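*Asks:* the amino acid sequence is not available; the structure is as follows:
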């Protein structure tokens, strides 16, 4: 992310339909060949994996979309061509595990990378194109702060 080109906006997600709408808008901005790093921040149960599933569906991924909690990474072929990789770094105890897992090549290649718990790989990831900070509110709705490159943040607005 280039410091001169960062936008920020706040999105209300009163329900899953609102999250789905955001996922569909983001997918439209990413197509035809998604190539971005998206970081998802938020506590357990905030909806990071749900949002990733909604985004992958909006990009045309068919079949089962698994949580990468144990595998750390799940990859999906996109119908438009290219690959989307979903990462969950929750179980990392040390950011160097990212390097040990061999992810440098994955991140160097084109494609969509969606990362849950990116802070667990601190200092290893390239600069993100979009960060979503998902806050779980007492009424089970979400408030999302989107920070990133203008074309992606504007797509969510």
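*Replies:* Looks like it arrived, so ask away. These numbers were taken from a predicted model, which means no experiment stands behind them.
*Asks:* when you work out contacts or count neighbours from here on, use the C-alpha atoms and nothing else.
*Replies:* Noted.
*Asks:* so residue 25 sits right up against residue 155, yeah?
*Replies:* Yes: counting by C-alpha atoms under 8 Å, residue 155 is a contact partner of residue 25 at 5.8 Å.
*Asks:* list the residues that contact the spatially most central residue of the chain.
*Replies:* Nearest to the mean C-alpha position of the chain, by C-alpha atoms, centre = their mean, lies residue 114 at 3.3 Å. Residues near residue 114 by C-alpha atoms under 8 Å, 6 or more residues apart in numbering: 37-40, 52, 84-87.
*Asks:* tell me which element it falls in.
*Replies:* Following DSSP states H and E, one finds residue 114 within strand 112-116.
*Asks:* show me what contacts residue 61?
*Replies:* Contacts of residue 61 (C-alpha under 8 Å, 6+ apart): 76-79.
*Asks:* in helices only, show me these.
*Replies:* Using DSSP state H, no member of the contacts of residue 61 falls in helices.
*Asks:* so among the residues you listed, which ones count as buried?
*Replies:* 76, 78 (16 or more other C-alpha atoms under 10 Å).
*Asks:* tell me the one of the contacts of residue 61 nearest residue 9?
*Replies:* residue 78 (28.0 Å; C-alpha to C-alpha).
*Asks:* okay, now the one to match up with it:
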């Protein structure tokens, strides 16, 4: 699947599509350069999932947990600060990934060997005109 977005509001169709895919593959790995909009996309996705909490990047905490009114848990990871992939194991990362709950992972390349094979890769790229290209790949 491929989407183009010029504004955060333009991300809503992509967020709706990803929300449906997460029912079968609850782990999504977000790839893209710094500043491309990974956290912004996750904020829009969480709004679509009826998360009322403020969604922000867990850069320092590494994991943020959200819950919607129906009790659905969403775990948001930002692995940018990991020095070694094994740090994810020390935090119980694999337990989250195989819990059946939605896991949204920024900077997944920092711990690629520990991600589930059955996941969704979300690739984001800034185009020359400043718009964003968003692609989903089901693994």
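*Replies:* Right, received. Where do you want to start? Keep in mind the model is a prediction, meaning the values are calculated, not measured.
*Asks:* just give the TM-score of the two.
*Replies:* Remark: TM-score between the superposed chains equals 0.89 [TM-score structural alignment, normalised by the length of the second structure]; 139 aligned residues with a C-alpha RMSD of 1.9 Å.
*Asks:* who does the helix or strand where residue 19 of the second structure lies touch, helix- and strand-wise?
*Replies:* In this structure, residue 19 of the second structure sits in helix 12-21 according to DSSP H and E. Judged by 3 or more C-alpha pairs under 8 Å, 6 or more residues apart in numbering; DSSP states H and E, helix 12-21 of the second structure is in contact with helix 38-48.
*Asks:* could you redo the last one with a cut-off of 10 Å?
*Replies:* Packing contacts for helix 12-21 of the second structure, counted by 3 or more C-alpha pairs under 10 Å, 6 or more residues apart in numbering; DSSP states H and E, involve strand 2-5, strand 27-31, helix 38-48, strand 120-126, strand 132-138.
*Asks:* where in the first structure does stretch 123-132 of the second structure fall?
*Replies:* On the first structure, the counterpart of stretch 123-132 of the second structure by TM-score structural alignment is residues 133-142.
*Asks:* so which bits of that stretch are buried?
*Replies:* 133-136, 141-142.
*Asks:* now swap in stretch 148-157 of the first structure and tell me
*Replies:* Quick answer for stretch 148-157 of the first structure (16+ other C-alpha under 10 Å): 148-149, 151-156.
*Asks:* export these to CSV and tack on secondary structure and distance to residue 60 of the first structure?
*Replies:* Formatted as CSV, those follow (DSSP: H, G, I helix; E, B strand; the rest coil; distance: C-alpha to C-alpha, whole Å):
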residue, secondary structure, distance to residue 60 of the first structure
148, strand, 24
149, coil, 23
151, helix, 21
152, helix, 19
153, helix, 21
154, helix, 22
155, helix, 18
156, helix, 19
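*Asks:* can you redo the helices and strands packed on helix 12-21 of the second structure as CSV with distance to residue 55 of the second structure?
*Replies:* Converted to CSV, these look like this (distance: least, C-alpha to C-alpha, whole Å):
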stretch, distance to residue 55 of the second structure
strand 2-5, 20
strand 27-31, 16
helix 38-48, 6
strand 120-126, 18
strand 132-138, 20
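*Asks:* and of the ones you listed, who's closest to residue 99 of the second structure?
*Replies:* Comparison of those against residue 99 of the second structure by C-alpha to C-alpha identifies strand 27-31 as nearest, at 9.9 Å.
*Asks:* equivalent range in the first structure for the closest one?
*Replies:* Residue span in the first structure matched to strand 27-31 of the second structure, by TM-score structural alignment: 37-41.
*Asks:* mean deviation (superposed) between the matching stretch and the second structure, please.
*Replies:* Stretch 37-41 of the first structure differs from its equivalent in the second structure by a mean of 0.4 Å after superposition (mean C-alpha distance after the TM-score superposition for the first structure).
*Asks:* tell me which residue of the first structure matches up with residue 7 of the second structure.
*Replies:* By TM-score structural alignment, residue 7 of the second structure lines up with residue 15.
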